[in-house]
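Asks: Provided below for reference: sequence and predicted model.
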Amino acid sequence: MDLTGARWRKSIRSGPDGGNCVEVADNLPGVVAVRDSKDPAGPVLVFAPEAWRAFVGSGSVRR
């Protein structure tokens, strides 16, 4: 999958040190990509937008 046009962003809840975060790119057509902010060249998980919305809206994310 070509992710060269991905615009990566971190959660506004990321700490000031910027570590231990995931980055999300939701500007790509038909997919939402997720990666580890500490390893931007590493693996990327790709979700259908509906699956990502269900995950984020499920309340299963720790705060």
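Replies: Done, it's in.

Asks: use CA for all of it now, contacts and neighbours both
Replies: OK.

Asks: need the contact list for the residue lying closest to K10 once chain neighbours are set aside.
Replies: Setting aside the residues directly before and after it, K10 is nearest to E23 in space (CA to CA, 6 or more residues apart in numbering), at 4.7 Å. Contacts here follow CA atoms under 8 Å, 6 or more residues apart in numbering; on that basis E23 touches 8-11, 34-37.

Asks: one more structure, for comparison:
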Amino acid sequence: MSHITFERSRARWERSSYSGGEGGQCVEFARDFAASGIVPVRDSKDPEGPAIVTSPGSWTSFVSAVRSGGLADL
């Protein structure tokens, strides 16, 4: 597995609209790097913690699955 880095200080994190408003399961992502071929994703409860990095296409597929209820059983 390769290690991908990005400049975290340049990231403008957005909280997913599917994250609960109670401060529970909150996912944040940064679109800023999509032109570079990556979308960083992190847990908003641990903003200095690790971020996973995925491709824009994979992120779009994941969001589509969430919207359609395809991940409801997980």
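Replies: In hand now; what should we look at? The shown structure was predicted, so the numbers you read here are calculated from the model rather than taken from an experiment.

Asks: related to what we said a few turns ago, aligned against the second structure, show me the partner of the residue nearest to K10 of the first structure.
Replies: Using TM-score structural alignment as the criterion, the counterpart of E23 of the first structure in the second structure is E28.

Asks: and that match, which of the three is it?
Replies: Assigned state for E28 of the second structure: strand (three-state reduction, DSSP: H, G, I helix; E, B strand; the rest coil).

Asks: what's the answer for the one 5 residues further on, then?
Replies: Under the three-state scheme (three-state DSSP), F33 of the second structure adopts helix.

Asks: and if you look at A65 of the second structure?
Replies: Criterion first, three-state DSSP; result for A65 of the second structure: helix.

Asks: does it touch W59 like I think?
Replies: No. In terms of CA atoms under 8 Å, A65 of the second structure does not count as a neighbour of W59; the distance is 9.8 Å.

Asks: between these two, tell me which one has more neighbours.
Replies: When A65 of the second structure and W59 are compared on other CA atoms under 10 Å, the one with more neighbours turns out to be W59, at 17 against 13.
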